[in-house]
Structures are given as C-alpha cells and as structure tokens.
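In: Return atomic coordinates for the entry below.
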Amino acid sequence: MARSSHQDAMQGNRTEQLRCYLNASANANAYARIRSRRNNARQLQEQLEDNRNTFHHNKTEPDQDECEWIEINEEETIDPIDSIIEARKAQHQELAKQHNYSNMIETLHSVYMRLKFKTKNWAGLDASNDFRNCNCLPSKKIARLVDLVDISGQCRTLVKFCSCTKDTVTLLQLGYMAGSPMKPQTAFSMPLMIFHNHLWNHCHVGTMPFTMALRDYLKPRSQRLYAKDQSHPRDLRRPFTAAVDIFRRLEDMTDNLNFRYLQLTKQQILANVTCPACFGPQPPKINVFPQSTRDQLIICLDGNFQHRHHSKASRDHGRLHIPRVFLDPIEVEAAKKEIRWQEQLNNTPAQRDRCTESHKAADDKRNESTWKGCDNIGLMGCCCRHNAAVYFANIHKSREQRSLPMALINWLLEDLEPSRPVSILYDIGCSLDKFINAQALLSAHRLHIKFGTSIFHAYVHNWLCQLKYNPRFNTGWGLLDGEGLERMWSYLAPLVSPLRYATCSHCLGAIAHRLKFHNQRGIKQLRNSTTPLDVGWQKQRSFQSAHTQEEDKREKKLVKLYKEEAVLNHLRSRLQGPELFLATEEDLQELLDRITEKNKQLKRDAESLNRVNQSIDFVKQFPNQTIADFSGTLTYEIFSAMNLDNPFWNNRLYYHCKAPWAIDSNVCAGINCVLLLSRIQEEFQLIAQELSHAVGWAISYHQLLKSNIDYLQTLHSNVDSIQMVGMNRKNKIKCIARELHMRLFSHQTLVQDWSDDVRWLWGVCQPKENKQLINAWTELMDQVRSVRRGWGLEEDSGDLIDEDVEEAALNVDEDDGEDAEDDWVDEIGYTPANEEQRNNINNETEREVTDNLAAR
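Out: Take a look at the predicted model:
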C-alpha cells in the first residue's frame, strides 16, 4: 500500500497564516530540536536498562557497593524564540495593566470631582464621612485588610469591597487615595496627599525622606504597621509614590475637562497655564505701539543634560502618558524627517560654522560615555519672557540637534495667531537662523520670526555675529537677557537625582507637575516685579535716617581714636630704633632684613614710576592712540576685572580704524548709552503690551467662566461630548458647574491681588488710546468686590491682626537670615571700605607725627 503524505491546512486569519509561513523554517527547526532531545533521552534510558540487565543478572542479590546512577544533562542553551515569548508575555501583562489603569482612572475621576466639591477639597467638616452608596448584599462583599495612613495617625483596618465598585473608588469614598491601581493594600488620606503636594512644590522633599519622617512621627501616636511576617515596619515609599501619581493624574484630568468644556483654543490654554502676559488677547489699540515691538512674543530656547534617565530603570511596554507640557517624540521625529527631506531637496554642501563649533552642547561627542546606558539624556526647553515654561522635549539618545528646537518652534507656532511676530533667543540662534534660511524651513512663518543669541553667550561669538544677533545691539528685544531657562534648570535641579532611576511616566509627570506649579506661582507674582525695589528703597531710607548727629559724633570720636592709636604705634616703632639702645645681634639682623626689603620695594616703585612716565610721554606724543575708556597701568587684576561690555574689548586695535567711535572713550560710552536707552524704551513698550494682554485675559476668562455657569443653568447640550464614567447627564452638569464655580472664585482672588498694581502700572506705561480696557478692568473689580462682599469674604479692618508689633519684637534677636541680601554686608561696622579708610588715617597720622618729630 502506497504511503500518502498530506499537509494540514493553516488555521487563523490571513495575518496569522502569513506569520506561520514566514516562521515555518524556525518552527520546524525548533520542533526538530524538541524531537531530537526526546529521542536522545529515550535512547539513553534504553542504554541504561541494557547495562543494568547485563551487569546484574541476579536482581535478588543485594550489592552494598552499588551506587545510585546520577543523570547529568548538558546545560541547554537559551533559545531566542523562548526569550521572545517571555518578552511578549511581559508586554501583554503590561498592556493589560495599562488598560485596567485607564478604566480605573476614568471612573475614579468622576468620583473625585464629586467628592471634591462635597468635602470642600477635603477641608470641610464632612471630609472624614463615609460616602459609599453600595446596596449589594453582604454575601457579595469581600473584606480585606488595608493599611490606612493619615496625617494624624495610621491603622490596619478591615475594609469591605464589592465587585460593583472598584477598590480605588471605595477607598476614595472613605477619604483615602489608593496606593495601587489594583487590589490596593495601602491607602493615604486625601488631607495627607494635599499637604504633601504643597510641601513637595515648595520644599523639594523626596518621597523616601517624607515617608520616613511620617513613619517616625506617627509611630508613637498610633498603631505600628509591620511588614508581612517581619518585625520591622513597612516601607511605604512605593505605594505612596503610586498614590502621588494617581493624585497628580486626577488634577491634570480636571484641568483638561475644564478646557474641553470651555472650548478654549490652544493659545487660550497657554494663557491659562503658562503666562497671560505673553499669550493673552491682543490689545484693542495695538497700532499705537511701534513696529519693532508691536504684539511681539519673545521666547527662549536652551538644553540641559543633567536630567538623564537610565534605560534599564523601567520597562514601559504600555503607551507612555505624555503630559501637556511635553512634546510627543513623534513631533521630534517629524521635524527630523523634514530637515532630512529639505537637505536632500536643496542638496546644499555642509559649511563650517564657528559659532556651532564653539558651542559644546550642540555637538559634544566627549561625553558619550556619560550618556551610555541612558535613553533620555536631557531636556530641551522653551520659556517666555517671564520665565514661564511653555513646552519641553526629551533629548533621546542624541545631542542637542537642530530637530529639537525646530520641533518646539513648530509646535508653538501652531498654537499662536498666524501673523504674530515671534522673537527667539538661543545660545546658537545665529547658526539656527542661517540653517533655516539655507534649507528653506518654516517658509510659512519666516517673515514673522527673528533670532538672537542670549546675552551671556553673545560675547563668545565674533563681532560680526554680535552686530546681527546680540539683543543689546538690535531693536525689539527690550532688556531681556535670554537666560530664563538657566534659572529654570536651577529650579529643577533637586529632581535630577531622584528621577534618574524612576519610570518614564513618573519622571515626566513629576517634571510636568513641578513646572505647572512654577507657572502658577509666576502668574501670581506678575505683580511683584517692583516689590524688591520698594523694599530696598524703604531700607535705604531707614538706613539714612539712622545716621543722625549722634551717629556722626560717634564716627568722629572713632576717627580720633584711630589717630591716637596710630601715634602710639609710630612712637613705639621709633623707640625700638637701634640709635636709642645698644642693639643685639638679632636686632641688627632684623634691621638688615628690613633695609633689604625696603630696598626691593623702592626698586619696584621706581619701575612702576618709569612705566607711568613712559605712558605719560606716549600720551603726550600720540594723544589719539590711547585705549578707549582706560587710563593708567594695565595690570592683570584690572584686566581680569573688566566687564564683558567694557569698551576695551571693542577697541580700535581690533577695528584697525581711527574714527571717533573706535578711539574716543566718550563717543563709545555715548553709543552704549543710546543703545541702552533704546532697549529701556522698548522694555516699557513690551511691558505696556504685556499688561494689556494680562488684563484682557483676566477680563475675558472671568466673562467666559461666568457665562458658562449661567449657560449650565439653562441649556445643557454642551456636556454631552464630555465623558464622565458613572454619571448621568444631570450629575455631570452639577459636577462641571461646581468645578467652574471653584475656578471662578480662584480667578477672582487672583485679579483682586492684581488690582492695585495694575492701576499703578497702567498710569505709568499705558497709552491713552487703551483707556477702554482699564474701564472694563474697573467694572470687573467692582463686580468682584460686590460678589465677595455678598459671600462674606471681605474682612473687617477692625478684625485684622497688627503684624508690625510682632515684626518689631522679632527683628530684635529672632531672625533665621533667609531674607538677607548681599548689600547688607556693606552696612555692618567693619567692611573693606572702612578698613581702607582706617589705613588711610593711619598713614596720614604717621606722616604728621614724623613731621612733628623732625621739627623738634
């Protein structure tokens, strides 16, 4: 009978069939290895049976020397297919966790918004109430031990959970934030989470020291939470970190929900979360400002390589949650592809750029060993004129390439009005400007964009580059130095070490949360720009008023005492002279040493005098060949102490020109003064426009909130597009209206704090054509005061505490020194200036005593 062979039909869809077809050879080899392994094991077993039957014919006779056979298998090599399967399993588990987390956070957010209003953000009297509303039978509920941690105590409690409500929602209804998305074993109270949020924003406290301090604080006040089957207390760091991430995610979701309901544009969102002075609505009479500063938006770009992240710190198989302030890596890749396409299209040869070569971070290959093992090696940031963070991007396994600033610029331009002019300050703004022109990038916005170099980097560039890109030498920049991101990196420096080995999601979330607080604080402090100057003026007045006639008399007595002390010192040295007594050998040696030292000093003085005489003779012979704004001997100390804007660096020696602007110090100083006055005038113009932006944003945002609150009370069609899990239409309307009421109250508090400063600054720098806007501001303030008075929020002046009495008592001997300033050092009794004055008095007194003794 003939042997027939047939091939089984492949099962599955077309994708699975193609995958099986492509992997047929690998699968066949794996199957062959498995069969050969089984055959070898079976043959080895049969061989052992044959040997046992050959050498042991009498099975009943015991053999004491018989040893037990040990089968030694060769170490099997790891098959690549097995590792791929394990990786796919881990990825599938991570994706499942991500899916469950997304479902959980949406349900939790709806309950969070409802309870936030009921408990007044967990600050009301009913904050500790039980808001569970499960009506299921007790048999369907499962009790589980959960460690509940509060700011005042901790305990291990039996909590009943039901399948109809997620565990995280049940704990939130009890007033606790879960320490894990699924089956949490630990939960932290909402007052504790809110307290940690404020503490983390202001004090840069880490999770480990905070949980350790909390454990030591709660240990004598409540139950001690032991680890499982251990005698030591639990480590709460990881569950607390997870609870913090969930809390921050809920806050971000609340902000996004309000933005979606209010239907804000991207620029309006930037005005709310970044800087209303830069991204607020356009002033009504914009044409009254000159063209150089009209509606000008100035931003700064810079990179930082401290915020590195190790690639093996986490395995993020799921979709990475990217906060609003961070660019998606897809945008950076799109900018990189656009640059490559333009380079291939234009086919321009590569040209050397001295500015780029001198910029270490732009093309630094020496620190690649430091970046080894890191997936994200730094941050590229963008901020506005007021140091508010706008957008950030991760530097992923590359240096500070042009694709990063290009991606940030493209993303920002999409959020702005099409015709708004944008000025960009960058360390190598000159190189980026030349590259964009050469490759014809940003063609749709090129007429509205100009570049410059930041102030402290501008002096590294050559003089021709400074003339074109230095903000001090060009119009439209004001007095901005362009170093706002340097201050931002210093502000974010405490996060470098804790986030280096954190997960990518936690790392991005922590930086975004810190930047969010930084921007909110900046919006509140927009009115505080003149406060330090006012405080300094008050201190100067008090210091000057303290120097009364009695103080002058005391200083005169002190000068007289210095003179008498100098007389005594001089007489003491004269009495020790060798002509008054029989000197010893040691005294003679000391006298010779003094004579030798004096001789050397006289020689040095003679050389210095000769150099001065030569300089004077040179000036007399060539009066037009002197160094600009400098006279005297040029020593190393004087040379190293010169400022970067000193005319010495721009001397005619480098121009090879004898024109007055090159050799006359007065002309050079006059040119710098004219340029500085122009920048000051531009600064006033920019401040006036930014004031209009901020006032216009405050008025429009208040009207938007109030109109939407009124709209919710009549029509409810706009809420259908907003997803809130577990809420019907009526509850959704109530929840959104409550959140808008809370934001309206917060906005009214902000504009009331701005009120006095806005009116003062408006009268200083605002043109008369914009009077309509200040009238609208006055109407808004009257409306805010009446509303707050109706709510009973206006405090009676008679009930206020007199802080001056407490300040007067604490200024005596209770001061921690945190508000000290550098100029206070000059106000103490002993300073270098006073020491120099004292030396001059001593020298003058010594000469007087010497003359008197010679006359006698």
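In: switch to C-alpha atoms for all contacts and neighbour counts from now on
Out: Will do.
In: what ranges do the strands span in this structure?
Out: For the chain, the strands defined by DSSP state E cover 141-149, 154-162, 176-178, 186-189, 297-304, 309-310, 374-384, 389-396, 422-425, 449-452.
In: Residue 509 is nearest to which of those strands?
Out: Closest to residue 509 of the strands of the chain, according to Cα to Cα: strand 389-396, at 12.4 Å.
In: next up, for comparison:
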Amino acid sequence: MFRRRTGIKVQRHFVYGRKGTYRQRPSRVLLYGSGNTGQTSACIPPVIINDAEQPIKDVEVEPQPARSSRHYERKQSELNDWMDATTTIDHALLGNWAPHSKNCKNCNAVLNTEFIRCLDCGPTVVYCHTCMATIHQHNVLHFPEVWTCNTFLPYSSGIKAVNTGHSSECGVSVWRIVNAFDDKGRCHHLNIKFCSCEEEVTTIIKLNLWPATAKCVKVAFSIELLKWMEVLLLECQVSTKGFCEALTLKNDLQPFEVNQLKELIRKETVFEFRHSYYKMRNISDDGTVCPACPKDGGTKFVSLDANFGLVRKKNSGHSLEPPKHENRYFVADGKVQEFVGHYNDCSSSKECHRFKAGDKVRSKSCSDKMDITGVFGCVCRHEFPIKFMNLQHGERLAYPVFLLHNLLSSAATDQHLNITYDIACVLFSHLKKEN
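Out: This is a model prediction of the structure:
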C-alpha cells in the first residue's frame, strides 16, 4: 500500500561526469511525514521532523554561481581594457593638438614662434616657412597647418602655381586657375600652365587628376577620390549626391566649393571615369568569357530566361551617345528586331498549354507605354553572363531562337551545348517543326 508523501523538496546538486561534462543530478530531501524514510539519498541524509514537536521549516539552499561562457569572458575582458585606456586615449588626443617637435624636419632649425605641420607628409612632421614653401612646391595637394593661438589652423598659402614643364618652344601657353579636390575631398586652388602642344585633359591627367569637363577645364577631382566613390557606389549603394554631401560635411566646404563639387552630379564626369578605368582594368580580358567553362570541345551548359521587370518607358528620353560597352554583352537592337520581324514563331504545340509565354498572340498584351518590355539572356552553369538582348514584345520564341543562333556561331565545332529553359518543350517542338 502506498502512503502519500508530504513535505518533499527537490534539491539539485552539481556533479562532474565523465570527460569533464557538467550536469545536474536531483536528490530528494525528506522534510517530514515520509512513508518510506529508510530509502534516502546517498549524498544527503534524510531530515525527519516530528509534526508534534517542531514546526515545519524550509531548507535554505545557497544558489550556485552561474558559469560564464568564454565568449562572455572575452567581451568582458575587452571592455575592461578599453575602460582602463580611456583616460590615456583622451590625453593622447589632446596631445595631438600641440606640436610634437620644435625642430624643422628638413633643416633641423629650432622653431620658437610658428610651427607648420603637414599631416599628409607625416603625423609628426614640422617645417619652417622656408622649407615648407620649398617642399610643397610639388606637393600641391597637401594641406599644411600653422600653430597659432594655441591651436593648428589651415595655412593659407593662396593660389598654388603648378608648372607643367612646358616652355615657349612647345607652343602657346596659358595659365588658368583650376579648383581641384584631393583624395580627402579638400578643395585646392591651383594655377596650372596649359600649352597648345597637348590637350588640356592630358595635362590634368598627368597631375593625377580627372577633369570635370573635356574642354576649358576649371574643376578637377583626384583620381583616388573617384575610385573611392565608385567603391561606395557599388558596395554600399551610396549615390553621387550623397557622396558630395558627405564630403561637404566632413571638410566644411564653402558654398562656392560645394557648387563646384556638384559638377560630379551635373556632368558626365563619373560615367566617363568609370568607363575609362573599366577599360584599363580589362585590357587583356574584357570579362565576357567564363574561366571555368570549356573553350574547345566538351559540354557547355547554358540557361535561358527572360526578366520582365527590367523595363524602359518611352518618356524616359533617348541617349545622345552610343552604348559605351557596344556589343560586349547586349546584342544590337537593330539585329534583334530585324530577325524577330521576319521570323515565324507561331506555335501550335500542345505541351505546357497553361504556360503561354512563348505564344506570339499572348505577347501582344504588352503595354504601349513601354519602349523596352524586358531583357532576355543566358548564363552558363557558373552564373556567368553570356549574351542578352532587349525585348520589345513578350517572350516570343523568336528571341531564344536568335540567341541559339548566336551561341552556335561563337561555339567551337566540337563543342556540345546543353540548353535549359522553362518552356524548353515548346521551344523543342517548334525547332523540330521548323527543322
């Protein structure tokens, strides 16, 4: 017969198992009135309390400290290190406002009143007036600072003359003031000597600058600054306008300097720069050939499909120049439309009767407001782009047929093509019918 157990409290003790595992093993503590007091735990003896003699009391158990993880310990240690170094860092930052040395870096003369430092030359470099003018005669994009009123202020040297080495024997020379932005977005006023023996853009590029205009250059940008802007555009989706606003806040530019900086937005400067450096980076390889696919022989896997989300409206205007990449990836629209206009792609196939993307009658439902209704193209099995074309109709069978002709003409004679397509059954029946 089983008797009801009253007053049983469960207490957990921490024990170590095999291989260093840490687990909990429960043990029972009998407080009072147990029906089987002879069976007790091996770790803790039973505690029997008489109801008539003593009142019921709870057994107080000291809480075990929580075991912290190694990640928490590392983060806590790192936080303590930074808290200990806060005072030292503050003193070091304040110390940077004062000169680190009182001797000129070039002539080693002792400077008593005015110190001129240049952080572009080095963090602890200090010059006198004479050495600063001599050294920075060629380093025109450096930004020196002078120690005055117990702080460093910008050293105003006025307009900096830049002699490009042309003489009267070359041709007609002309000096013009050009506002140049260095790699940190700071504005410099340069008086550059141009000559009729070479184009102005050539003179600007020799100074490691990029002109804002192709003729009569008045604003130029550091090439490293434009490279940094391109990286932010591709990786962080920072627009050109946002990049200009960030430089304005960082360097506290004047209003007229801000207007000159916005030449990046109003002109074709950024597009021409990106295209020119794209060609420089791909001189030997234009980037259109997959390095993993077989070149001669073997089997090449190609996937075809259309994207109707890449549209272009008719009211978007027309480009004033031909495509910069010509036919590197996209086939000329004239060739595509000439083939599609004369090709008979009417399909009477019974396969995939619920999917009508390849039917010519279904493709007429495209909106008349669209100049380009989508993009059709193909990629290899390594997701490398091969060829694309603009669609001016729906997904007609003429487009994949034209793309197959293009792929077969560029493939090797002993190479096999395996084509994957969402309506491959319709395309296969059409090709079989048309021989």
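In: Mind checking the TM-score on these two?
Out: The TM-score (TM-score structural alignment, normalised by the length of the second structure) is 0.54; 275 aligned residues with a Cα RMSD of 3.6 Å.
In: For the strands of the first structure, give me a markdown table that also has distance to residue 85 of the first structure and mean neighbour count.
Out: Shown next, in a markdown table, are the strands of the first structure (distance: least, Cα to Cα, whole Å; neighbours: other Cα atoms under 10 Å):
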| stretch | distance to residue 85 of the first structure | mean neighbour count |
| --- | --- | --- |
| strand 141-149 | 35 | 17 |
| strand 154-162 | 36 | 17 |
| strand 176-178 | 33 | 28 |
| strand 186-189 | 33 | 24 |
| strand 297-304 | 39 | 25 |
| strand 309-310 | 25 | 22 |
| strand 374-384 | 24 | 22 |
| strand 389-396 | 28 | 23 |
| strand 422-425 | 49 | 22 |
| strand 449-452 | 52 | 22 |
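In: Dump those strands into JSON lines; add distance to residue 216 of the first structure as well.
Out: JSON lines is the format used below for the strands of the first structure (distance: least, Cα to Cα, whole Å):
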{"stretch": "strand 141-149", "distance to residue 216 of the first structure": "13"}
{"stretch": "strand 154-162", "distance to residue 216 of the first structure": "12"}
{"stretch": "strand 176-178", "distance to residue 216 of the first structure": "21"}
{"stretch": "strand 186-189", "distance to residue 216 of the first structure": "16"}
{"stretch": "strand 297-304", "distance to residue 216 of the first structure": "37"}
{"stretch": "strand 309-310", "distance to residue 216 of the first structure": "31"}
{"stretch": "strand 374-384", "distance to residue 216 of the first structure": "36"}
{"stretch": "strand 389-396", "distance to residue 216 of the first structure": "37"}
{"stretch": "strand 422-425", "distance to residue 216 of the first structure": "49"}
{"stretch": "strand 449-452", "distance to residue 216 of the first structure": "53"}
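In: so what's whatever residue of the second structure lines up with residue 332 of the first structure up against?
Out: Counting by TM-score structural alignment, residue 332 of the first structure corresponds to residue 336 in the second structure. Residues near residue 336 of the second structure by Cα atoms under 8 Å, 6 or more residues apart in numbering: 389, 399, 402.
In: Need the nearest residue in space to the counterpart of the second one in the first structure, chain neighbours excluded.
Out: This means residue 399 of the second structure. Using TM-score structural alignment, the equivalent of residue 399 of the second structure in the first structure is residue 404. Residue nearest to residue 404 of the first structure in three dimensions, not counting chain neighbours: residue 332, with 6.1 Å by Cα to Cα, 6 or more residues apart in numbering.
In: Over to residue 346 of the first structure?
Out: Leaving aside its chain neighbours, residue 346 of the first structure sits nearest to residue 439 (6.6 Å; criterion: Cα to Cα, 6+ apart).
In: Look up how far residue 249 of the first structure lies from that neighbour.
Out: Per Cα to Cα, to the nearest Å, residue 439 of the first structure is found 41 Å from residue 249 of the first structure.
In: more crowded one of the two?
Out: A count of neighbours by other Cα atoms under 10 Å puts residue 439 above the other of residue 439 of the first structure and residue 249, at 20 against 17.
In: what ranges do the helices span in the second structure?
Out: Counting by DSSP state H, residue ranges of the helices within the second structure are 70-95, 129-135, 200-206, 223-236, 240-251, 255-261, 263-266, 269-281, 333-342, 398-410, 424-434.
In: Please identify the buried residues of the fifth one?
Out: By neighbour count with 16 or more other Cα atoms under 10 Å, helix 240-251 of the second structure contains the buried residues 240, 243, 244, 247, 248.
In: Then the second one?
Out: By neighbour count, with 16+ other Cα under 10 Å as the criterion, the buried positions of helix 129-135 of the second structure are 131, 132.
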